[in-house]
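# For reference, the sequence and a predicted model appear below.
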Amino acid sequence: MNVSKVIKTIAISLVSVLVLSGCDAAKPQDSGNPQDAKQIDILGTVISVTRNQSGDILGTIYVEGETGFKPYDKASIKVTQKTRIYEKTADQEVNAIFDSLKKDQRVEVSFIGPVAESYPVQATAGEITILNDEQADKRASLGGIRLGDSQSQVDKVLGSAFKEEVYDEPGHFPEAWKRRVYDNGMTIIIGKNSGQVLELETTSAQFPTNRGVKTGDMAKDVFDNYGSDYKQMESRHGEGMLEGFYELGEGQLIIFDLDKADNSLLNQNVKADSRVEMIRLTRDNFID
């Protein structure tokens, strides 16, 4: 027996075992749960859906993210044959198709492949989940802030860059109040005692309503959007229906002001090219 050859063979075998063991040790463990690796790249509202099937591409959706969400706040997203689409309710999550995607839906999207870092970014959807929590979707909001939200909830969304004035006389509000004017175009009225949002308004397109409407939008489009589901408010002074005033239920009222410079919320002489300059979310009993 050639002893040196046997020793050499054993040595080679040991090295092979050690190398293979090292490879196994370096391999990351897979939990088997696909959700572990899932990253939500944008959570927000579908502003538009373009159906343009061309080969593998079914179409494109444009999504505006909720205020403060990262990493992306706006995105133009291609939907392909390989994109997984789901529809989620409080009870279950079911498979959906491209035609299930509609304007004003709330969605969360995970990207796949490279992202074009333009603004807004351009990406391809790996997975889209339509969020059908109807109660949450229908609650009126501006930039994700709602009447009755707490001061701490407002701080999480808007931060601390504001100027504040305190009014001890309630006026048409039910309590003394604080007026916060933010650098980014949002104004919030907060109850001094309750610490809750009593009223809010914005002049910035950065803060859309829960139905995707924002300042700068054409008045006709906005009125069609809200007029399809909500009743116009009637003047308490016999002036008929108030254009741009919509009753949202439970005493909530949204006002779209088309001419902020006139210092009046009333919209007169609405023209074909009129645009929204200010949006106010309030309560109907706060209006004279």
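Done, it's in. Numbers count the residues shown, from 1 in each chain.

# When you work out contacts or count neighbours from here on, use the C-alpha atoms and nothing else.
OK.

# This protein: helices as residue ranges?
Assigned helices in the chain, in chain order: 3-26, 134-138, 151-158, 219-227 (criterion: DSSP state H).

# So for residue 165, which of the ones you listed sits nearest?
Of all these, helix 151-158 sits nearest to residue 165, with 14.8 Å by CA to CA.

# Please name every helix or strand in contact with that closest one.
Using 3 or more CA pairs under 8 Å, 6 or more residues apart in numbering; DSSP states H and E as the contact test, no helix or strand touches helix 151-158.

# Recalculate using a threshold of 10 Å.
For helix 151-158, the elements it packs on are strand 186-191, strand 197-202, judged by 3 or more CA pairs under 10 Å, 6 or more residues apart in numbering; DSSP states H and E.

# Columns distance to residue 255 on top of those strands, output as a markdown table?
Shown next, in a markdown table, are these (distance: least, CA to CA, whole Å):
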| stretch | distance to residue 255 |
| --- | --- |
| strand 186-191 | 14 |
| strand 197-202 | 9 |
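
# May I see those strands arranged in a markdown table, with mean neighbour count as well?
Below are the helices and strands packed on helix 151-158 laid out as a markdown table (neighbours: other CA atoms under 10 Å):
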| stretch | mean neighbour count |
| --- | --- |
| strand 186-191 | 24 |
| strand 197-202 | 23 |
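
# Presented hereafter is structure B, for comparison with structure A:
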Amino acid sequence: MGFKVAAIQMCSGTEVERNVGTLETLVRDAAARGAIYVQTPEMTGALQRNRKALFAAIRPEETDLVAQAAARLARELNIHLHIGSTAIDLGDGKVANRALLFGPDGKKIASYDKIHMFDVDLDNGESWRESAVYQPGYEARVVSLPFARLGLAVCYDVRFPHLFRAQALAGAEILTAPAAFTRQTGEAHWSILQRARAIENGAFMISAAQGGVHEDGRETYGHSIIVDPWGKVLAEAGGTGEAVLVADIDIAGVAAARSKIPNLKNSRDFSLVDMA
């Protein structure tokens, strides 16, 4: 039995209230098109490189504007709404890059704090130190929903396949990596990483993304994507601007892919011998 899922592409600015307004418009569009699971990108609430301005804009989860709007929309539209992530004030100068999942009753089902921090030095002087602002999480999460088992991850996590393998072994049928991929890394790796995580785990991969030039000066790759367990791209957005991707998926496709290539079952423990 199939159902519709949606990935929301945004180009979040620095003002949380305006981003929440965009979120509401796009989520309503997705629900009107029949999606029962809707996912938004990483940093839905705001993309803000200035540390002082970021701390002035964010709130604890209990009063966070994105969380409040998501709970209300999930209840009103009778959907599962997955906020890919938003910045949450933890107090004492600490911030979480936190995913939030709400059910049709408006109650939070789960949260997940991004584990892997994007600390990189790229070509052309592009450098990021996510760990300078955000406190990493320590727990991977798999959630049972009425229609599937869902694994939670965020952006840079997609480069760590053992996280997704652990989720698949725990029964995850849908994997996720909502993101704000830089244009430089996205052009090189986004699509292949998304398809690889789907193929190697025999699972659907749904990743909503930020796309375009943002108010804080960064440029993100976009190309929000939905991939089936055989690696087929079911839907993909363009590189810039807002978009609502909707696709029909059938969880039976997971069992079909895993029966054809049962690598989850065929995996074996081994030891590594260094012959140097």
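It's in. Source: prediction; values computed, not measured.

# Drop the TM-score for these two in here.
The TM-score (TM-score structural alignment, normalised by the length of structure 2) is 0.24; 127 aligned residues with a CA RMSD of 7.2 Å.

# how about the helices and strands packed on helix 151-158 of structure 1, which one is nearest residue 232 of structure 1?
strand 197-202 (18.8 Å).

# For that closest one, name the packing helices and strands.
Judged by 3+ CA pairs under 10 Å, 6+ apart, strand 197-202 of structure 1 is in contact with helix 151-158, strand 177-182, strand 186-191, strand 252-257, strand 278-283.

# Quick one, which of these gets closest to residue 65 of structure 1.
Closest to residue 65 of structure 1 of those is helix 151-158 (CA to CA; 12.7 Å).

# okay, the angle between that closest one and strand 177-182?
Inter-element angle recorded for helix 151-158 of structure 1 and strand 177-182: 10 degrees (by axes from the mean of the first three to the mean of the last three CA atoms, to 10 degrees).

# Okay, angle between helix 151-158 of structure 1 and strand 186-191 too, please.
Using the same axes, to 10 degrees: helix 151-158 of structure 1 against strand 186-191 is 170 degrees.

# need the strands for the stretch 1-150 of structure 1, in chain order.
42-54, 57-65, 74-80, 84-88, 93-95, 106-116, 121-131 (DSSP state E, counting those that start in this stretch).

# could I get those strands as a markdown table with mean neighbour count and distance to residue 189 of structure 1?
Shown next, in a markdown table, are the strands of the stretch 1-150 of structure 1 (neighbours: other CA atoms under 10 Å; distance: least, CA to CA, whole Å):
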| stretch | mean neighbour count | distance to residue 189 of structure 1 |
| --- | --- | --- |
| strand 42-54 | 18 | 25 |
| strand 57-65 | 21 | 24 |
| strand 74-80 | 22 | 28 |
| strand 84-88 | 18 | 34 |
| strand 93-95 | 12 | 38 |
| strand 106-116 | 17 | 27 |
| strand 121-131 | 21 | 30 |
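
# The ones you listed: which one's closest to residue 219 of structure 1?
So among these, strand 42-54 is nearest, using CA to CA, at 16.4 Å.

# what about residue 192 of structure 2, how many residues close to it?
12 (other CA atoms under 10 Å).

# again, but for residue 250 of structure 2
Residues near residue 250 of structure 2, counting by other CA under 10 Å: 14.

# Settle this for me: it is touching residue 234, isn't it.
No - counting by CA atoms under 10 Å, residue 250 of structure 2 stays clear of residue 234, with 11.8 Å between them.

# the helices in the stretch 151-276 of structure 2, which residues?
Using DSSP state H, counting those that start in this stretch, the helices of the stretch 151-276 of structure 2 run over 161-169, 183-201, 252-260, 263-266.

# And residue 54 of structure 2, how far from residue 89 of structure 2?
Computed with CA to CA, to the nearest Å, the distance linking residue 54 of structure 2 and residue 89 of structure 2 is 10 Å.

# how about TSV for the helices of the stretch 151-276 of structure 2, with distance to residue 101 of structure 2 added?
Formatted as TSV, the helices of the stretch 151-276 of structure 2 follow (distance: least, CA to CA, whole Å):
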stretch	distance to residue 101 of structure 2
helix 161-169	17
helix 183-201	21
helix 252-260	22
helix 263-266	27
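
# Excluding chain neighbours, give the residue nearest to residue 113 of structure 1 in space.
Distance criterion CA to CA, 6 or more residues apart in numbering; nearest residue to residue 113 of structure 1, sequence neighbours excluded, is residue 124 at 6.8 Å.

# In this structure residue 205 of structure 2 contacts residue 199, no?
Yes - here residue 205 of structure 2 reaches residue 199: they are 9.1 Å apart, a contact under CA under 10 Å.

# Can you pick out the residue with more neighbours from those two?
residue 205 (28 against 21).

# Quickly list what's touching both of residue 54 and residue 89 of structure 2.
Common contact partners of residue 54 of structure 2 and residue 89 (CA atoms under 10 Å, 6 or more residues apart in numbering): residue 95.

# Which of those two has more residues huddled nearby?
A count of neighbours by other CA under 10 Å puts residue 89 above the other of residue 54 of structure 2 and residue 89, at 24 against 19.

# That one: what secondary structure?
Secondary structure for residue 89 of structure 2, judged by DSSP: H, G, I helix; E, B strand; the rest coil, is strand.

# distance of it from residue 174 of structure 2?
Per CA to CA, residue 89 of structure 2 is found 29 Å from residue 174 of structure 2.

# now swap in residue 70 of structure 2 and tell me
Taking CA to CA, one finds residue 70 of structure 2 at 21 Å from residue 174 of structure 2.

# again with residue 85 of structure 2
Distance of residue 85 of structure 2 to residue 174 of structure 2, computed by CA to CA: 17 Å.

# who has more neighbours, these two?
Each of residue 85 of structure 2 and residue 174 has its neighbours counted (other CA under 10 Å); residue 85 has more, 33 against 26.

# That one should be in a strand, yeah?
Yes - under three-state DSSP, residue 85 of structure 2 sits within a strand.

# distance of it from residue 113 of structure 2?
Residue 85 of structure 2 is 8 Å from residue 113 of structure 2, where distance means CA to CA.

# swap in residue 89 of structure 2?
The spacing between residue 89 of structure 2 and residue 113 of structure 2, counted by CA to CA, is 12 Å.

# Could you pull out the residues contacting both of the two?
Common neighbours of residue 89 of structure 2 and residue 113, counting by CA under 10 Å, 6+ apart, are 95-98, 134.

# possible to save those residues as CSV with neighbour count and distance to residue 17 of structure 2?
Compiled in CSV, these are given as follows (neighbours: other CA atoms under 10 Å; distance: CA to CA, whole Å):
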residue, neighbour count, distance to residue 17 of structure 2
95, 24, 19
96, 23, 19
97, 24, 18
98, 25, 18
134, 23, 22
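
# Mind picking the two most distant members of those?
Longest span within those, CA to CA: 98 and 134, 9.9 Å.
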